[in-house]
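# Using only what follows, build the 3D model:
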Amino acid sequence: MDKNVKISAELSTLIKAALRGNEDLSLFDNTSPDSARLAILSRYHQVQSLLYDYLTAHPGLIHVQDFEDLKAHSINDAVYNMIFLRKSLELNAALRNNAVDAFLMKGAFWAWWLYERPGLREFGDIDYFLRKQHITKGLHVLGRFGFQPDAYRKFLLEDESVSRLYFETDYQLPLVPDVESAVKSLEIQWNSSYPRFSYEFTWEELMSRTMLFEVLGEKIEVPSPDNQLLMMLVHHAGVEQWDKLKYMGDFVRLLRKFSDTLDWPYVISVARDKGFYQLLLQSLGLVRMLTGEDYGKYIAGDNLSDYPSDSLASAVLAHWENRRTKPMTKSWRIFYFNMKYRDRITDKLRILLKHVAYLLEWRLLLPKARWYYRNRV
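As a prediction, the model looks like this:
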């Protein structure tokens, strides 16, 4: 990464607030940020609570009204996070009691597991990973709590052959409450990403190493920190392309908390085997660039000073500054990113061939097109 690169005062302040690393890095612009732009960026990056927490120790950086707005948001987030957590634990117990193999994942879990206070991590829904063979049972259980597939997926699941193809080619199923609820969205997953992107983590793989985490007096079984790191790399790097500071906040905190106890040979072996070792190096390089923290001692034979690449660093900083617009579908953006940054030509060829196979799967694509045609605006 070009050492002469500078970012705005607003993004500099936001990175300091979200990551709490070395504030003297040459990357940062230490002039006073524009209050309005800082508030706007914090909303995009979903780090308003982290920014408010930072500003309580750095008063005077933004206008009083913007500070009060952040305070109100932070209080509301803390309340909603507690509501989400209680609902998460209730649903987790119901799935377990009905012999559905499932674990709580991503936002709700990471907020309690990784952050100094759970209210500091913003998230919008509850996510569970289910054993693929238990999806039908799991949907029945969650349905009793009022969570149903959205209209589009409900249409696809009505036909048994289309439903089977959906579960083979997708990895998640959004559910929405059929009654008024504080929890507006719940998602179940049975893979780490779309199979056509060739990451492929099954229930058996992720739960091959587990840990017990106690929250509000209840112990829940989830994948080990090693597998959590791999899941985070797939989602935050491979799918979301480090789109928001919120994602980097998760990654940095996991590394700080567990880097000395992680089974790094295992992490590296799995990343190499599945073709995203370069994403691991790029991501650790981003951490080094943004916080000054170097985890290179855990990566034998590779020098993190070569990472992140100029192209990746420039792309990440550009859309952090400019709030990358959300496309109609992210599939092609994810495709381009993985074709550029996955490890081997064989990995990229496999991704390409799986996309071709998906585009030829007319038995699924025709019902999808029919639904969108009928429901076009």
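# use CA for all of it now, contacts and neighbours both
Fine.
# A18 is in what secondary structure piece?
Using DSSP states H and E, A18 sits within helix 9-19.
# Sorry, wrong one. I was asking about D343.
Using DSSP H and E, D343 falls outside every helix and strand.
# mind listing what it touches?
272, 275-278 (Cα atoms under 8 Å, 6 or more residues apart in numbering).
# re the thing from before, so how far is the helix holding A18 off the chain centroid?
When C-alpha coordinates are averaged (Cα atoms, centre = their mean, to the nearest Å), helix 9-19 and its chain have centres 20 Å apart.
# that older thread, write a ChimeraX command that selects only the buried members of the contacts of D343.
In ChimeraX syntax, the buried subset of these is picked out as below (16 or more other Cα atoms under 10 Å):
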select :272,275,276,277,278
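# CSV for the contacts of D343, including distance to V215?
Output for these, formatted as CSV (distance: Cα to Cα, whole Å):
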residue, distance to V215
R272, 34
G275, 35
F276, 32
Y277, 33
Q278, 35
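# Which of the contacts of D343 fall within helices?
Those of the contacts of D343 mapping onto helices are 272, 277-278, per DSSP state H.
# And the contacts of the helix or strand that the helix holding A18 is followed by?
As assigned by DSSP H and E, the chain's next helix or strand after helix 9-19 is helix 35-45. Contacting residues not belonging to helix 35-45 are listed as 10-11, 13-14, 48, 51, 61-63, 66, 244-246, 320-321, 323 [Cα under 8 Å, 6+ apart].
# Then stretch 264-280?
198-200, 226-227, 229-230, 233, 237-238, 298-299, 341-344, 347.
# Give me the buried positions along it.
Neighbour count says stretch 264-280 has 267-268, 271-272, 274-280 buried, by 16+ other Cα under 10 Å.
# Stretch 72-90 too?
Applying 16+ other Cα under 10 Å to stretch 72-90 flags 74, 77-78, 80-81, 84-85, 87-89 as buried.
# Which member of those is positioned nearest D250?
N81 (16.0 Å; Cα to Cα).
# State the distance from the closest one to L14.
When distance is defined by Cα to Cα, to the nearest Å, N81 is 22 Å away from L14.
# Before we compare anything, build this one as well:
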Amino acid sequence: MEHTKERNFVIHLLKLFLGRTDKLYTELEDLDWSAVLQIARFNKIRPSIYHVLAKYYTEFTNTEVVRLKMEVLGITAFNLQQLTELSALIKLLKDNNIEIIPYKGLVLSKAAFNGFGMREFSDIDFLFQKKDFHQVKRLLLEKGYQTEKKIPRTFEKVYLYHHCEYNFLFKEHNQRKFFVEPHWFLGTRMLQNNISFKQVKQLTATGTLSSADATNLLGPEGLLLTTCIHHTSIRYPTFKSIMDVATLLARYADEIDWKKILAVSKEWGIQNILLFSIHLASTELEAPLPEKVKVLVGEKLSSQLLSNYKKHVLDTGVKPFTVKYHYKRIRLQFLLRDSLYTKSKILWFTFLYYATFKVFFRNKEI
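All right, here's what the predicted structure looks like:
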């Protein structure tokens, strides 16, 4: 793998952020700082990297580090702007008697990283009940949003069945300002991650985000489960996905109810997805795990699966949303399921999805 030294330095910085080591890196001669920053950008972990550099490596003030500082300031400004909009959306939907569960993005930034500027994200996500879809769509359109895709009304029912989100964007001066992703499921039917609002709500409690109105906020178990499902559903393992899980494990080490989370993950049919994600966080970044959970990982997941996918962390050769990308994420979901029935459903709904959206309609946007 290229830039092995720089990759190891990035891992070291992330462990420092997590408090999993207190030793400072000494092998800094000939370090390629542009490669370090490239890794941070690709994995979208710039705030964490800069936070550690500013705290422990103050002697580094080269051009790349100064550029990183400016990028992180920009990320913080962007995130606070998104927080203002999410607060407005929470109020708008609540005033119209629509219950939601904000997650990913801002929620994860605050709950896992303890600051709205400490994590990179690009959109606003929330889970809602599918029955409220048309009302959510109407409210967002009235607020000035436009739909990302032009889905014919006659095709909407089919789209809602196969997909898990319907995206909206808000433009200012012809530039994207906000991108909102309302979800009625955590993941697609194709990947058998179609877990609903009602199922997730059992893992929430009423709370507030900053000055926003009260809403349903995920507890430690809900944060961990939704994060694991999200990252294994739409992207190959990167340091961003591993860092998200590792940060949750480190911050809530004494609070996670492992009996509850293992029971819920089994009920949802995604226990291996949970185990796979926390295993990567534990092995790559030394995130804390109870011994009994480590034993369960060894019992449930094959060593071949774990070693094969671990080596692909930071694989920049798989470009997002290509045929190879889709094949790899579907294959991962297939390998992580025990039930032959679930595996067959993944194959069947994958066939249906591509037959419906790519063959009959030939609409690349869909």
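# Just among the contacts of helix 35-45 of the first structure, which is most surrounded?
Among the contacts of helix 35-45 of the first structure, Q48 has the most neighbours (other Cα atoms under 10 Å), with 29 neighbours.
# residues contacting it?
39, 42, 70, 73-74.
# How much space separates D150 of the first structure from L25 of the first structure?
46 Å.
# sorry, back to before: among the contacts of helix 35-45 of the first structure, which lie within helices?
Using DSSP H, the contacts of helix 35-45 of the first structure in helices are 10-11, 13-14, 48, 51, 66, 245-246, 320-321.
# What about H231 of the second structure, how many residues nearby?
By other Cα under 10 Å, neighbour count at H231 of the second structure equals 19.
# do the same with the one 10 residues further on
Neighbours of S241 of the second structure under the rule other Cα under 10 Å: 23.
# which non-adjacent residue is nearest the aligned partner of it in the first structure?
Structural alignment (TM-score structural alignment) places S241 of the second structure against Y247 in the first structure. Nearest non-adjacent residue to Y247 of the first structure, counting by Cα to Cα, 6 or more residues apart in numbering: H236, 5.9 Å away.
# Map that neighbour onto the second structure.
Aligned partner of H236 of the first structure by TM-score structural alignment: H231.
# In this structure its match contacts P237, no?
Yes. H231 of the second structure is within contact range of P237, at 7.3 Å (criterion: Cα atoms under 8 Å).
# Distance of F197 of the second structure relative to I100 of the second structure?
Using Cα to Cα, F197 of the second structure is found at 8 Å from I100 of the second structure.
# which residues are in contact with both of these two?
In contact with both F197 of the second structure and I100: 127-129, using Cα under 8 Å, 6+ apart.
# wait, which of these is closest to V136 of the second structure?
F128 (8.9 Å).
# So which residues of the stretch 51-200 of the first structure form strands?
102-105, 126-130, 147-149, 172-177, 186-189 (DSSP state E, counting those that start in this stretch).
# just so I know, which of these lies nearest D306 of the first structure?
strand 102-105 (32.1 Å).
# what's the average distance of that closest one to the second structure?
Superposing on the second structure and averaging over aligned pairs (mean Cα distance after the TM-score superposition for the first structure), strand 102-105 of the first structure comes out at 1.8 Å.
# ok, the residue nearest to L68 of the second structure when sequence neighbours are not counted - contacts?
Excluding the flanking residues, the one nearest L68 of the second structure by Cα to Cα, 6+ apart is Y50, at 6.8 Å. Residues near Y50 of the second structure by Cα under 8 Å, 6+ apart: 65, 68-69, 72.
# counterpart of Y50 of the second structure in the first structure?
In the first structure, Y50 of the second structure lands on Y52 (TM-score structural alignment).
# same question, T147 of the second structure
Under the alignment (TM-score structural alignment), T147 of the second structure maps onto P149.
# Check K110 of the second structure too.
Match for K110 of the second structure (TM-score structural alignment): W112.
# okay, now its match: neighbour count?
Count around W112 of the first structure with other Cα under 10 Å applied: 20.
# One more: N98 of the first structure?
That count, for N98 of the first structure with other Cα under 10 Å as the rule, works out to 12.
# part of a helix, is the residue nearest to Y247 of the first structure?
Yes. Counting by DSSP: H, G, I helix; E, B strand; the rest coil, H236 of the first structure is located in a helix.
# distance of it from Y128 of the first structure?
17 Å.
# With G143 of the first structure instead?
Where Y128 of the first structure is concerned, G143 of the first structure sits at a distance of 14 Å (Cα to Cα).
# what about the two, which has more around it?
Between G143 of the first structure and Y128, counted using other Cα under 10 Å, the more crowded position is Y128 (22 against 16).
# The second structure: which residue goes with the more buried one?
That one, Y128 of the first structure, aligns with F126 by TM-score structural alignment.
# For that match, which non-adjacent residue is spatially closest?
That would be P102: by Cα to Cα, 6+ apart, it lies 4.1 Å from F126 of the second structure.
# Please tell me I have it right and the one you found contacts K110.
No. Applying Cα under 8 Å, one finds P102 of the second structure not in contact with K110, separated by 11.9 Å.
# so who does the nearest residue to the match of T147 of the second structure once chain neighbours are set aside touch?
Leaving out its chain neighbours, the residue that sits closest to P149 of the first structure by Cα to Cα, 6+ apart is L175, at 4.3 Å. Counting by Cα under 8 Å, 6+ apart, L175 of the first structure touches 147-150, 185-188.
# Kindly report the same for L230 of the first structure.
Applying Cα under 8 Å, 6+ apart, the residues contacting L230 of the first structure are 267, 271.
# Quick check: it vs V5 of the first structure, distance?
Distance, L230 of the first structure to V5 of the first structure, using Cα to Cα: 30 Å.
# cool, and E180 of the first structure?
As judged by Cα to Cα, E180 of the first structure and V5 of the first structure stand 48 Å apart.
# Next: T202 of the first structure.
For T202 of the first structure, the distance to V5 of the first structure equals 40 Å [Cα to Cα].
# and those two? which has more neighbours close in?
The residue with more neighbours, out of T202 of the first structure and V5, is T202; 16 against 12, by other Cα under 10 Å.
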